[in-house]
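Trainee: sequence first, predicted model second:
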Amino acid sequence: MSTYINSLKQWCEEVFTIYEENKPMERDNLQADKKDELHEQFVQFKESLTNEDSLDELEIYNRANELAEQLELKLKENGIPVQLTDKMRADNQNNMVPIGGHKLPPLPYSYNALEPYISQEIMRLHHDKHHQTYVDGLNKAEREMQKARITNNFQLIKHWEREAAFHGAGHYLHTIFWNIMSPDGGGKPSGNLLMEINRSFGSFDKFKKHFSEAANNVEGVGWAILVWSPRAHRLEILQAEKHQNLSQWDVIPLLVLDVWEHAYYLQYKNERKKYVDNWWKVVNWPEVEKRFDTAQRVTWQPF
């Protein structure tokens, strides 16, 4: 039996417990002779998971999502805000964002707080419309990639990886963006950051000029970004066209594979797949584990 089926069964047990605990409140609002159809559907779905020979993982995935959403709505109508779909996709005890479960973070200030420098109308459209689009796009891409893993059909993986990169980078960058602005902002930094800016760029004024020029010269649409380079041990200023260039921000690399032709062509010629297959035989997992242990210490509020 697949790991996915096992996790789905566990999800059913958790959701069934929640539903049973809240069901009396629902049934008080139902006529005595009216059958709780959703409850019966859920029971049938749970029982169907025991018939292993007829299980279709993609069908189960879609049915579980559909049923969970209906149950959520029914419980919310009775004043019980439960996120059953989150429970299906991941264990949220450590605030992990479930697959396809990203949410729009609230602004840390009012829409008009940055006026006259940034108008209320811009902030409302930028946050409520544009950022929400990136959240929705990232969630869809993650769910489609999960379907690919379930069905072992990766025909459209290039498309959904691109979507995840574009929308994910847009979501993460905007989440940072809202929080690095404030109605009480301006001036210059102090303490260790100012010392590092002076060390990396010569002075705050030189940094500000460089950053402004980078922002002014981004081709098309994009971002200027101040980053800390753990390898160079200094600050750097980077540009990003669009949001991403097929990557995401606010992440820490753990395991990397170079698939530029110079990394393999002299040996493998055009057989990149063979190179990738053999590469797994030389992965230094203790080093990856070390990086993971260090990276886990860095946590931001999940959205």
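Mentor: Received the coordinates, thanks.

Trainee: use CA for all of it now, contacts and neighbours both
Mentor: OK.

Trainee: same for the helix or strand containing Ile237, what does it pack against?
Mentor: If you go by DSSP states H and E, Ile237 is part of strand 234-241. With contacts defined as 3 or more Cα pairs under 8 Å, 6 or more residues apart in numbering; DSSP states H and E, strand 234-241 has these neighbours: helix 191-201, helix 204-216, strand 222-229.

Trainee: ok, Gln132 - how many residues close by?
Mentor: When counting by other Cα atoms under 10 Å, one arrives at 20 neighbours for Gln132.

Trainee: ignore the last one, Arg199
Mentor: 13.

Trainee: and if you look at the one 5 residues further on?
Mentor: The number of residues packed near Phe204 is 18, by other Cα under 10 Å.

Trainee: which residues does it contact?
Mentor: Going by Cα atoms under 8 Å, 6 or more residues apart in numbering, Phe204 touches 188, 194, 197-198.

Trainee: one more structure, for comparison:
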Amino acid sequence: EMMTMSTLRRMRPTAQALRCFSSAPSVSFTLPDLPYDYAALEPVVSGEIMTIHHTKHHQTYVTNLNAAYEKLLDAQAKGDIDAAIALQGAIKFNGGGHVNHSIFWQNLCPVSMGGGQLQDGPLKEAIMAEFGSLEALQAKFNATTAAIQGSGWGWLGFDKAAGKIKIATCANQDPLMASHGLVPLLGVDVWEHAYYLQYKNVRPEYLKQIWQIINWKDVEARLLAAK
């Protein structure tokens, strides 16, 4: 899948941006801080997993995204379309990893901070309208996400055209919006690095337990912003 010319034109920086870039050492995508301690999601997700997941895996996506993006800006400044196209895969993978994980951390919160508690409101109404109950949503989400072959993400997204919430899956680090045209509301990482140290190869058990630490307030805020 290649970048379209219109996409490349939109991504082409202005002359002013290029002048700024020429004097800047790097593009500054950064690792976001977590809104809770690494051990705060225990016993659902161990502090060891959270530490490695955030400081190693997510950091690697950020580092590699910065490197690829800097090369892209350089290629665009030189008008090197072949080099720009060749960088698409690295930007999609590492950019997707950065975007997906940045949402994931906000989608989670400790039980002591309201994790797992869906309150009455627009999100609950949307869930009831589309799935009939929270339990039905969870069952469908878990079954769909557990069935992902290899690595990927399970998502609850908002379809603006239909005005409905929908379940979808994405392979690897493919971002939801680019893959399905849905606004991401809730993402669950099912790469093995997200659960293997604790749940071994039993992905369904990880999916069953993670609902205890879902930050429904954050999910609802994303829904309201999407509308």
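Mentor: That came through fine. As the structure is a computational prediction, the values presented were derived from the model and not from experiment.

Trainee: TM between them?
Mentor: The TM-score (TM-score structural alignment, normalised by the length of the second structure) is 0.66; 169 aligned residues with a Cα RMSD of 2.8 Å.

Trainee: centroid residue for the first structure?
Mentor: The centroid of the first structure falls nearest to His102 when counting by Cα atoms, centre = their mean (5.5 Å).

Trainee: what's the distance between it and Lys140 of the first structure?
Mentor: As judged by Cα to Cα, to the nearest Å, His102 of the first structure and Lys140 of the first structure stand 10 Å apart.

Trainee: next: Glu14 of the first structure.
Mentor: 25 Å.

Trainee: so for these two, which sits in the more crowded spot?
Mentor: Taking neighbours as other Cα under 10 Å, Glu14 of the first structure and Lys140 compare with Lys140 leading, 20 against 14.

Trainee: that one -> the second structure?
Mentor: Counting by TM-score structural alignment, Lys140 of the first structure lines up with Ala67 in the second structure.

Trainee: contacting residues for the nearest residue to Pro175 of the second structure once chain neighbours are set aside?
Mentor: Ranked by Cα to Cα, 6 or more residues apart in numbering and with sequence neighbours excluded, the top spatial neighbour of Pro175 of the second structure is Gly96, at 5.1 Å. Contacts were defined as Cα under 8 Å, 6+ apart; by that measure Gly96 of the second structure touches 173-175.

Trainee: name the element the equivalent of Gly96 of the second structure over in the first structure belongs to?
Mentor: By TM-score structural alignment, Gly96 of the second structure lines up with Ala169 in the first structure. Element membership for Ala169 of the first structure (DSSP H and E) is helix 157-179.

Trainee: mean distance, that helix to its aligned residues in the second structure?
Mentor: Mean deviation of helix 157-179 of the first structure relative to the second structure after superposition (mean Cα distance after the TM-score superposition for the first structure): 1.1 Å.

Trainee: tell me the buried residues in that helix?
Mentor: 160-175, 178 (16 or more other Cα atoms under 10 Å).

Trainee: count of neighbours near the residue lying closest to Gly181 of the second structure once chain neighbours are set aside?
Mentor: Sequence neighbours aside, Asp159 is the residue nearest to Gly181 of the second structure in space, at 7.2 Å (criterion: Cα to Cα, 6+ apart). Neighbour count for Asp159 of the second structure, taken as other Cα under 10 Å: 18.

Trainee: roughly how far apart are Asp159 of the second structure and Ala147 of the second structure?
Mentor: Distance from Asp159 of the second structure to Ala147 of the second structure, by Cα to Cα: 22 Å.

Trainee: got the angle for the helix holding Ala169 of the first structure vs strand 222-229?
Mentor: 80 degrees (axes from the mean of the first three to the mean of the last three Cα atoms, to 10 degrees).

Trainee: how about the contacts made by Ala164 of the first structure?
Mentor: Counted by Cα under 8 Å, 6+ apart, Ala164 of the first structure has contacts 137-138, 141-142.

Trainee: go with 7 Å
Mentor: 138, 141-142 (Cα atoms under 7 Å, 6 or more residues apart in numbering).

Trainee: burial count for the corresponding residue of the first structure for His54 of the second structure?
Mentor: Under the alignment (TM-score structural alignment), His54 of the second structure pairs with His127 of the first structure. For His127 of the first structure, the count of nearby residues is 19 (other Cα under 10 Å).

Trainee: fine, thanks again, bye for now.
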